[in-house]
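Engineer: Provided below for reference: sequence and predicted model.
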Amino acid sequence: MNRLLTPLVYLKVRHPVKIWYSVIYPIMFSAPLSALLVFAPIEYTVVGDNGLVETFNALLALLIGFFIAALAAVASFDRAGMDAAMLGDGATLSLPDRSEPLVLTRRMYLCLLFGYLTLATLATYIVFAIANVMLASVSPPAVGLSAGTYALARGGFIFVYCFLIGHILSHSLLGVYYLAWRTVIFEKKVLGNE
């Protein structure tokens, strides 16, 4: 079981701005989107056919393949700079067998990031696909909920789902930024590194 959850090691990575990508940006994404969805003046389906979960899960299914491909590319990317320490405040990882935190190289960080994104996206997809099937036919009277309690549960469900989507998207964009800009263009053009 330990090996299956190894990608969660990314949660132990420390960096001064990591909280922005893990919590703040996802809240900035999910709070207004959830409010818009909860208080929307139009009728729409959250779960079931053509609902919110089904629509976003289609995106998640595509992202899983992208993250696996990105992980393979990063792991085998033949460039000396990939095995150098990250510039500025580098990311670190505390390991039980080391007294000092491990300073991550670009390759290490990106492998941890894309491994984590693969697992997080796969887990989100599976959990909400099951929720989509199970909740598709649920209505407030069927489960004995008042209209207010049902609305609160629906709003909470939407917020949690949007938060997880925002969490995955913010880390995805961080990974793309790092691969597309920091690792190649920034260092070559700005710093003059080859």
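Structural biologist: Received it, and whenever you're ready, just let me know what you need. From a predicted model like this one, the values you see are computed outputs, not experimental measurements.

Engineer: From now on I want contacts and neighbour counts done on CA atoms only, so please keep to that.
Structural biologist: Noted.

Engineer: Spatially central, which residue of the chain would that be?
Structural biologist: Taking CA atoms, centre = their mean as the criterion, Ile168 is the residue nearest the geometric centre of the chain, at 1.8 Å.

Engineer: Looking at the protein, name the residue that lies furthest from the middle.
Structural biologist: In the chain, counting by CA atoms, centre = their mean, Pro141 sits farthest out from the average C-alpha position, at 34.7 Å.

Engineer: try this one next to it:
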Amino acid sequence: MTVSYELSRPLAFSRIKGPGLRVYRDVLPWVTVLVALVLYWVLPLRIALVGNTSVVAMASPFFASLPGFFIAALAAVATFHGADLDREMSNVTADMTIRGETAPSALTLRVFLCYLFAYLTAISFLGFFLCASVSLLAKNLHALAAIASWGDHAREQLIGSALRSVFVVLVTLVGARVVFCTALGLYFLAERVHQELS
């Protein structure tokens, strides 16, 4: 195993193939991003991205509080003694490298849930570091936009708008993926683990 393979495994859930997974992982989060962008640019009073009552101030504690819960869920799923968790799920696969060979592999419910909670832990950390970085670098980013515009005020405004839009997209995408994938995890833990796998 290579270091890059091992470090990428918490994000392996993003590449798992299975019925309905793309809706939670991709479709609903991107719809949420579009709604957030429209609201950000259409509302008469602009939403603050950094500062005391801002997106960063509200999102940072949200992202920071989640990894502990997801790691606890991961530990519980990984160590729970239940034979039903070790049955293969139908039509759910992930690419795995075993003895140097990468190939699609069928997943058990336990492995699927472990990938899900590892993914949620990783993107929660990512969301926190994204918010912290923007909070710390906001003034420098504004200065870089001014430098890059070569004194052209319209270009400076355009660069600043682009940077704000990129941040709105990233923080909304990460936040929405956390929310929708957590909802999927709650469904599996509350109901699906008690059903016969088909």
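Structural biologist: Alright, I've got the coordinates. Everything quoted here is computed from the prediction, not taken from an experiment.

Engineer: rewinding a little: could you find the counterpart of the residue nearest to the centre of structure 1 in structure 2?
Structural biologist: Superposed on structure 2 with TM-score structural alignment, Ile168 of structure 1 falls opposite Val178.

Engineer: Could you check how far the closest residue to that match other than its chain neighbours is from Val35 of structure 2?
Structural biologist: Closest residue to Val178 of structure 2 apart from its sequence neighbours, by CA to CA, 6 or more residues apart in numbering: Leu120 at 6.1 Å. Separation of Leu120 of structure 2 from Val35 of structure 2 (CA to CA, to the nearest Å): 22 Å.

Engineer: now swap in Val166 of structure 2 and tell me
Structural biologist: From Val166 of structure 2 over to Val35 of structure 2 (counting by CA to CA), the distance is 14 Å.

Engineer: Counting residues, which helix of structure 2 comes out longest?
Structural biologist: helix 109-148 (DSSP state H).

Engineer: what comes up buried for whatever helix or strand comes next after that helix?
Structural biologist: On the C-terminal side of helix 109-148 of structure 2, the nearest following helix or strand under DSSP states H and E is helix 153-190. Along helix 153-190 of structure 2, the positions that meet the burial threshold by neighbour count (16 or more other CA atoms under 10 Å) are 156, 159-160, 164, 167-182, 184-185, 188.

Engineer: hang on, isn't Val50 of structure 2 packed against Val56?
Structural biologist: Yes: because the distance of 5.4 Å satisfies CA atoms under 8 Å, Val50 of structure 2 is recorded as touching Val56.

Engineer: Need the residues touching each of the two.
Structural biologist: Contact criterion CA atoms under 8 Å, 6 or more residues apart in numbering; residues bridging Val50 of structure 2 and Val56 by contacting each: 134-135.

Engineer: residues contacting the residue nearest to Val178 of structure 2?
Structural biologist: 67, 70, 178, 181-182.

Engineer: What's the match for it in structure 1?
Structural biologist: Checking TM-score structural alignment: Leu120 of structure 2 goes with Leu117.

Engineer: quick revisit: give the contact list for the match of Ile168 of structure 1.
Structural biologist: Under the contact definition (CA under 8 Å, 6+ apart), the residues listed for Val178 of structure 2 are 120, 123-124.

Engineer: For the residue nearest to Glu156 of structure 2 when sequence neighbours are not counted, give me its contacts.
Structural biologist: Taking CA to CA, 6+ apart, and ignoring the residues beside it in sequence, Glu156 of structure 2 has Ser149 as its nearest neighbour in space, at 4.9 Å. Residues in contact with Ser149 of structure 2 (CA under 8 Å, 6+ apart) are 155-156, 159.

Engineer: go on, Asp95 of structure 2?
Structural biologist: Under the criterion of CA under 8 Å, 6+ apart, the neighbours of Asp95 of structure 2 are 15-16, 102-105.

Engineer: what does Ala122 of structure 2 give?
Structural biologist: Ala122 of structure 2 is in contact with 10-11, 67, counting by CA under 8 Å, 6+ apart.

Engineer: Going by distance to Leu113 of structure 2, which of those residues wins?
Structural biologist: Closest approach to Leu113 of structure 2 among these (CA to CA): Pro10, at 11.6 Å.

Engineer: what do we get in structure 1 for the closest one?
Structural biologist: Here Pro10 of structure 2 is matched to Pro7 in structure 1, going by TM-score structural alignment.

Engineer: now Asn52 of structure 2
Structural biologist: So Asn52 of structure 2 corresponds to Asp49, using TM-score structural alignment.
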